[in-house]
Structure formats: C-alpha cells, structure tokens
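Novice: Next one to model:
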Amino acid sequence: MLEAVVYFDSLTEGIRDTDTRGVSLRERNVFLNARVHYINGVGYYEQGDVVNACAEYLKVLEMMEAGFEEKDLVKQKAQFMSYTYNRLGGLFSSQFMMEPAILCYKEAQVFCMIEQTSPYGISNNYYRIGIQYNKMGQQDTAMYYYERAIDCLADSNNLVYRNIATNKSLLYYQISKDAELAIQNLKSITKQSANESERLSRYLTIGDIYYEAGNYDSAKFYLEQVFEKKVDEISKIQAAECLRNVYDSIGEFGRADVYVHYLADHKKSEGENKALTSRLEGMFKTYMDQKQQKKAEEIREKSIMKTVKVIVPIAIILALAVFVVAKLRSKKLLKKQQEEADRILGETEQEHEKELRLWQAEADKTLEETKKKYEEELRQMKAETEQRLEEVERKHQQWMAEARERHEEELMTQKDRSEKEIEKTKKRHVKELESERLAYEKEQDALRRNIKEKEAQVIALEKTMNLQQKAAKQRRMAFLNEPICQHILDKARSKQITTRDVAHEPGIALKDKDFEQLGEAVEKHYEGFDHELLSQCPSLKQGLLSLCHLHLLGLNESEIAALKNLSYSAIKKQNESLQEKLGVNEDMASYILRVAEGLCGTQGGTQTNESIDDDLDAWIERQIKDNPKITTEELAEKSHKGVRTIKRHISMMGHIHYVGSGYSGHWEVVE
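Specialist: Have a look, this model is predicted:
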C-alpha cells in the first residue's frame, strides 16, 4: 500500500503543464492528490489505524469539495466521492457509530445516483443504510431500506441479493421470533453460496439465531466452524462471544475459558473503545461544522450576487432614462429629473441594503440553529454511546465475578470429595488387582494346556498332509503314465503348438474313442471326479467334462483347442462357462487339479474327510458352531467341495441362518 502512495505522489509531481483532454491542470492535480489520500486511508485501515484512516478520508472529501463545484462532481468524480463516503460509512459502522454511518451512506447514495459505481451500487447503499437502522433497533425503517435495495436489483442471482435476503431473514426473526422459518430461508440461501467465505458468513447468521432461540447444540455446530475457519477478526469475535455464553450456560467452563482468553487478546477494552469513538466523533463533527459553515458562506455569497444582479440593471435603466431626458428637455428639467433619479436610486439602495441585512441575519440564524441542532444530536449520541458502554462493562464485570466465585466453590468441593474417594479407590484397586492376578494365573494355565493340545493336533495334521501329498503325487504319476494320457501328450507336444490359431495343424484332433479312454483313465485314478463336478452343476454336458479331463493332463488352452479341433476363443468361452456354472473365481486348470487332489485325499482314507463325506450337513453344522464367522469359501476349502455344493447344502438346512451382511455378519444355528 505504501508503494502505491509513492506511485501516486510521483504522478502528482510529474504532471505536465497541459492536458490533451482539455481538463485544467489545477483540477487534475486536485483529483490526483485526493486519490493519494484515499489510498493512504485504505492503507491505514488495513493496518488497524482507524483514526488516521478517518482523517485521510475526511481530507479527501475536503479537497474534492474545495476543488470542484457541486455541479462538476459527475462521472469519475461522482464515483470517487461515492467510494469515499462508503469507506467512511464502513469505518463508522465497525465502531458502532450508526448515525454518522447513515449520513455517510446517504451521501454515497446521492453520488451513486449521479454515476453508478457498479450495477449493484445503489442496492448496496440502501442495504447498508438498512443495517445501521437495524443496529439502532428501528426495525420498520430497516425493512423499508431492505425492500428498496431489492427493488433496485435487476436479478436475484448475485451476492448482493443473497446478503440482503440474509439480513431480511434475521430481521424477520427479530420481529416475529419464528426461528424455524428464518433458519429455513437462511439454509436455502446458504446452498447458493459462491465460495467458502460466503458460506461461513451465512453460518454466522444461522448460529446467531440458534443462540438467541436457546438451541445451543445447533448454535455450537455453526459458530465453531465460523470461529475456526473465518479469516476476518470481527466475525471471529462475534462467534467467540456467543460460544463463550453457550458453553458457560451448559456448564462447560473449560471450553468457555478458551473463548474468554481469545476475546481478551483480540477485543479492545471498553476504555479504548470509548476513547476511539470520542476521537472519531470529534473529527466528524469538525468536518460537518466546516461543511455547514462553507454552505452558509455560499448562501451569503449567492444573496450578495442576487442583490447585485438586481441593483445593476436598475442603475443602468435609470442612467439611460436620465440620458434620454437630458436630450429631450432643458437643463433645468434635466437637473430636476437628475435629483429625482438620485433620490430614487438612494431609496432603492437603502431598500436593497435593508433586504441584504435581513437575508444575512436570516442566513446567520439558520446556520446557528443548524449548528446547535447538530451539537445537541452529537451530545445525545455520545451520552447514549457512553451509557451503552457502561452497561456492557458492568454486565461483563458482574459475569466475571460470578464465574470466578463459581469456579472457586467447585474447586473446593472437588478437592474435599477427591481426598475421601482416593483412599476408597486405593483399597478397591488393591482387591481388584489381587483378583485379576489370580484370574490371570488361571487363564495362563488354561492357555498352556490349550497350546500343548493344539501343537499335538498340528503335528498330527502335518503327518496326514504329508501322506496325502505323497499319495496324490503317486496317483498323478500313475494317471499320466496311462497309454491314452501318453498318446494325447505326445500328440500335443509333437506339433509344438505356439499359436492360438490351429487351422494349420491337421491330424492333431482327438477322436471320440480317445475321449472315452481318457474318461476311463480319469475314473480309474480319480474315482468320483465326474460325480463331484456334476454334484456342483448337474447340467454339466459331456463336452465340458472332456475339457476338464484335458485340464488334468496340464495342457494349456492353445493345446486343448488343437486337440478338440476348436478355435482358441471357443475354448476360452468354454472355460468361462465352466467357471460360471461351478461358481469358481480362480484359474480353471488350477481348480480342476485341486478337485482331483482332494479326491486323492479322500481315497487315501483320512478320518476327517471320510467323516465329511459320510455326513456333510452335520460336518457343516459343527464347523459353524465352532466358528460362527466362517465363510462358504473356507468351508469348501476344508471339505474339498465346491462353493456351490456348500451353499446348496446350507440352503436345505432350515435351522441355519446368516445374520447381518458381509464380513460384519455371522451364522446362527437354531436348536
């Protein structure tokens, strides 16, 4: 901001002697110098120096009013005057000096009517005047200005309209105390917010209404967001004051102290506010006095000019009359007429002097009455302001004293109660610790016994798994050594199929007899393989079963396509169809081998799988009772059955139900 001031100073120093646009050098210098003071005022205000900012803005008005006649304050000059009065109005409004703020906003509106500062300038001025009247408690006048502001808007899709609608809703609540309808309107306006800052401003108004209505939970929700996220200090102070009272009312004094400390650090003391308000009132009064005096002088000058304009024509007329008479009559008659003209002129001058004295007396009287009236208004305003400040200070001191006494009483009560309870708590803790120690020792003994039992089960299970793996390996080697298996593998590997296109591989396709012999070999070494697949999907056709038999040989999809004399894509689709029918998510070849290995474990004769095959329903029920959160996939893996087989069995067991959904649910067995 200071760099901008230096820049404008350089403009005023480097002005040329002529202006190509025809504007006089004096007027140009006045305008540029006024802009320098305006920017100085903006800089001081942003730094928190309200007094110097006010002085700079008043200096701008003095320079413009002294440098230009009222009729010349048009176009850019009118806009500039409107900006300056708006700045002054905002400054007085922030210090709760409503009457000076209203005067400034009305002056800003006069110049905005001459030349608009923006499409929303006139509406904004009416809206700001309404806010000041609302602060003063003149709600009907405030509503009148809000309505005028809305009438001046061309559309409702803009920030100015939303601001006016927000304050109208607040005013409606203040008049009717209907918080529900006011908040409903405010929430509708909040949804149209263009950015986070506007949304938080709406939250401040909603939170304030909830606070006034006694709905402290809702007030906390909105006001805490404003306090934590809002940037401007005025909004944060307003939110902090409400939150301090809310938490104090609900008994959360620790949270209330947070906002008390914030207000102590950021809010000016009552003495400082009084001193600042007094200085600003003095500065504005001096400016208004000078302005009134200047207007009185202008009235006096106009009166004199009016008198001169009347006397001069009369004197000219009389002189012409004397001249004509002198030509027509004798010297005696001319002398007589001259004496008569002198007498008439003397009487006329006396009358006009008398009228001039009357006009001067009337102007002085008007000026004196205006001055007395304004001084009386300022005295009343100052007295009311001091009375309000004293009342606020008294309430604050009373609240602080009550809070201090309440905190001291609570601390003494808690101290007496704590000393008695500490001794009781110590004895209770000794007994509880002894009981927990004995329970912990018993639990440790039980865990040790359980660990030993589990270790024995793990060793037995490892032995069983080793036997199953060995048996499965031997059975697979025997299956692959079957003549038909060797024949098929030799056919597939002799051609060295490396492409998905088998159209150029004649003579490699298997015959129906080959598929029959392969099925017999599968049944010989993996008894029940086809039955297991059909139990999962009874509609499984022979073509898909033969595809499963070829998977048992470890052939890839290209080799299977060549052996079945089909395209690679056809085999791909058959595999996908198999996965869908069997309810399998993993690779089809891996699943087929896992089914075959499971059959090997069953034929190996382990007690667990024999019991599963003997009564699958009873086995499923036992597993669910042991672990109610077990999944159907885990049951299928343990039983070496398909997922669809497990689901089908459970669906036929009417006394088992799954409660809940997903991983958070569990099985329940109804006895």
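
Novice: Please count neighbours and contacts with C-alpha atoms only from this point.
Specialist: OK.

Novice: so how far is Asp613 from the residue lying closest to Ala4 once chain neighbours are set aside?
Specialist: Excluding the flanking residues, the one nearest Ala4 by C-alpha to C-alpha, 6 or more residues apart in numbering is Ile39, at 7.5 Å. Noted for Ile39: a distance of 94 Å to Asp613, by C-alpha to C-alpha, to the nearest Å.

Novice: Here is the second sequence; please produce its structure so I can put it next to the first one:
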Amino acid sequence: MSTEMNRICFYIITFFIMFSGSVLNGQSSLEITTEISDDKSDLEKLQIFLNLAEETKYVDLENAISYARQAVQLANTTQSEEGRAKATEALGDLFQMNNNFQPAINYYLISAKLYNSLGNTKKLAEVYGKLGRLSYIDNYNLESAMQYYEKALSLGIELNDQDLIANTYNRIGGIFFRQKNYEEAHYYYKEALSIWERSGSEKGMAIALNNIGEIYRMQEKYDSALNYYEQSQSLNEKINYKILMATTLENIGLIKSEKGKKEEAFVYFAKAYKIIEEINNKEKKVELLLTMAGQHNRYDNFDEALKYYKTAYAIATSSSHWPHIAEAAQGLANIYEKTGNYKDSYSYFKISSSYGDSIDQRQKNNRITELQSRFKSDLQEKELQIAKNEIVLFENERKLNTLKLNL
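Specialist: The predicted model follows:
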C-alpha cells in the first residue's frame, strides 16, 4: 500500500469551530483597532481579542497568538477568572496548531485548573479531552492519554452530556486507529455514532461515518468504505460542514485511485482542494497537497508531483510542522532521484532524515503498550502537574495587576 494510503486521513473532532468574522471578511487593522478601543469595557475588549484569535488562526497563526496573549493580559487586569480560563485555553489551541506542544499542554493545564475552580464541569471535560489528544501526539503516551479521556468521559456521564460522551468515544477510537487496532477503533466509532444518532447530531454522525469508512479503507474493503463516505458526505453537504466535506472527498479519491480510476480520483482531489482554498485551512491544505503529489508520483507524473511537493514543503516549513516537512522533503528526494537530479535528492533526503529521526527517536523513547481492557475500572485522579515557569509568571502578573488596582 502506498505512503499516502497509509497516512491517516480521518477527521477527529477537536472542538475547533470555524468563524466567518471581520478579519476573514477583509476588515483592516485600523477598523479592528477602532472596534476594540471605541468605548469598550475591558471585558468587552477581552472577548473581542478572543474572537479575533479564533477568526485569524487559520490565516495568520502568529497574529492569532498575539490576540490571545492580549486577552490574557486583559483577563489579569480585570481579575476575570472566566476570562483567564478562556484565554489560556485559546492559547493552548493555538500552540497546538503551531505544533509547539509543551506550551500548549501548560496552557491547557492552567485552563483546566481555572475551570475546575469555577465549577465549569463541561469546559473542564473538554480541556481534558484536548490534553488526552496532546498526551498521545506529543510523546506517544497512550496510558496518559487514556487517563485524560477517562476523566472527560466520567464528567460527561456525570453531566449526562451525550455529545461530550460521544466526542470522547470518538477520540479514543482515534487513538486505536493510529495504533492500527481497527477492531477497537471500530467499536468506539460505532459507540459514538449510536449516541449521535440518538441525539440527532448530524455533524457528529458525519464525523463517525467518515471515520468508520476510514477503517474499511485501511482494511482495503473499498465498497464498504465508499458506503460510509457517501453517508457522511450527504450529511456534510446538508449542514455545509466544509472541512469534513473536503476530507471525505479526498478519501473517496484515494479509493477511486486504488480501483484504477485515475481520472475520477483527481476530480475528487480537485473538488477537495477547492474547498480547502475557500476555508483557508493551511494544515489540511498541506495534507491534500501531499496526497496529490503522492498520487502523481504513483502514476509517474513527476513534474506535477514535484510542483505539489514543493508547495507542500514551503507551507509546512513556514508553519514548522515537522511531520509534514519530513514527508514533503522525502517526496522531493524521491522525485529528484527518479529524474536523475542526485544533488537535490541528497539535499532533501538529509532534510527528511533530520526531521524524521527526531520523530522516530521520540517514538522509540516512549514505547507504548496495547491496553488490555477498554477502560480501567477506577478513574485515577492525579494532581495537575503545571509547569512551574508558566504558572509562576501567570500568578505574578495577577498579583501585580491586583496591586495596581489597590493603589
């Protein structure tokens, strides 16, 4: 099976919601400044900065991080615990998108502590879900990830929040999928699907259906996979869920290619790419570019493959996404070797190796073992281990602002 076929294309919900706000509609920085400064209270400004961070994160991640930092400062100034919780959670989201995982974990831990003190159980559970995903992505610690998911699930059950429970099942399925334990992954995806069907969540159903389709695709049961993809796509179109619409189109294209229908495959890839361009999601854009480059390489269309690999490499480098840089560099090395350009092939092979070795070493240093049961009988509660440098700076800033207010 080809490299791009082995890449995980399923979509796991991450609580990231696209907004179509002022920045995406071309509002100027002057207009934004006016909006923020025009007779707004600090709490109103805080929310505006959070909205700006959300609106710009797929377009300009560095600016989004800057907006979220300003929201934290305003939260400290106003002594708003809820504002601090929201702003630190937003920074966790943004640093995760930037593949800077340790700060992301630290901010999520701060946010979790704040939500816990506020008694906001639903938000606490959502942050636990994010910590679970990061525990696995950052250091491949399956046990730690599952412990966070157990906490999220326990809170979901306590709240009788069916969507939260389904989301957690879906995330757990994603971990088993990454481990190629398709039987367990299928179980959890089906559980999530059942809950979303009962609650009538069309978005949730679309996600679960696509993920089940991915299991069948990886097992080379292409007709079954297509059946689930088509069900997912029907819902995506109904609710205009564009990011998953693009993912499902990409997956269908891969199956068409495996069935020898090259022209149809690229029609689906083109449709997916058009959607990704519309929503301007850089990470998904790189994934799709890599898929298309790999497919062109498969059919010996080296000029097209080179074009797509170069574009993917440029975007991945600008966003410091290690796995994508390694994959794009490896693709370029292969193309240059096939076309007799051994100098450039060697250069990109070294780049790929340097990034790939970092990733492989992390995997080797953090061996994971298969779970012997779906869940541990008792939820193991641990104290949140918040990085001292982050929390000390955070508390010092709050004390400083408190002192200023008292003067």
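
Novice: thinking again about what came up before, so Ile39 and Asp613 of the first structure - more neighbours on which side?
Specialist: Using other C-alpha atoms under 10 Å as the criterion, Ile39 of the first structure and Asp613 rank with Ile39 on top: 20 against 14.

Novice: how many neighbours does the nearest residue to Thr248 of the second structure once chain neighbours are set aside have?
Specialist: Closest residue to Thr248 of the second structure apart from its sequence neighbours, by C-alpha to C-alpha, 6+ apart: Tyr229 at 6.2 Å. For Tyr229 of the second structure, the count of nearby residues is 27 (other C-alpha under 10 Å).

Novice: follow-up on the earlier one: which residue lines up with the residue nearest to Ala4 of the first structure in the second structure?
Specialist: In the second structure, the residue paired with Ile39 of the first structure is Asn51, using TM-score structural alignment.

Novice: What helix or strand is that match located in?
Specialist: In this structure, Asn51 of the second structure sits in helix 42-56 according to DSSP states H and E.

Novice: Just the buried positions in that helix, please.
Specialist: 42-43, 45-56 (16 or more other C-alpha atoms under 10 Å).

Novice: From the contact counts, what lies against the helix or strand that it is followed by?
Specialist: Where DSSP H and E defines the elements, the next helix or strand beyond helix 42-56 of the second structure is helix 61-78. Judged by 3 or more C-alpha pairs under 8 Å, 6 or more residues apart in numbering; DSSP states H and E, helix 61-78 of the second structure is in contact with helix 42-56, helix 81-97, helix 388-406.

Novice: thinking again about what came up before, do you know how far the residue nearest to Ala4 of the first structure is from Gln47 of the first structure?
Specialist: 13 Å.

Novice: Kindly report the same for Gln132 of the first structure.
Specialist: Computed as C-alpha to C-alpha, the Gln132 of the first structure to Gln47 of the first structure distance reads 24 Å.

Novice: Please apply the same query to Met98 of the first structure.
Specialist: When Met98 of the first structure is compared with Gln47 of the first structure (using C-alpha to C-alpha), they lie 23 Å apart.

Novice: out of these two, which sits in the more crowded spot?
Specialist: Between Met98 of the first structure and Gln47, counted using other C-alpha under 10 Å, the more crowded position is Met98 (22 against 10).

Novice: leaving aside the residues next to it on the chain, what's closest to that one?
Specialist: The shortest distance from Met98 of the first structure to any non-neighbouring residue, by C-alpha to C-alpha, 6+ apart, is to Gln132 (5.4 Å).

Novice: aligned partner of the one you found in the second structure?
Specialist: Following TM-score structural alignment, the counterpart assigned to Gln132 of the first structure within the second structure is Leu134.

Novice: Just give me the neighbour total for that match.
Specialist: Leu134 of the second structure, neighbours per other C-alpha under 10 Å, totals 21.
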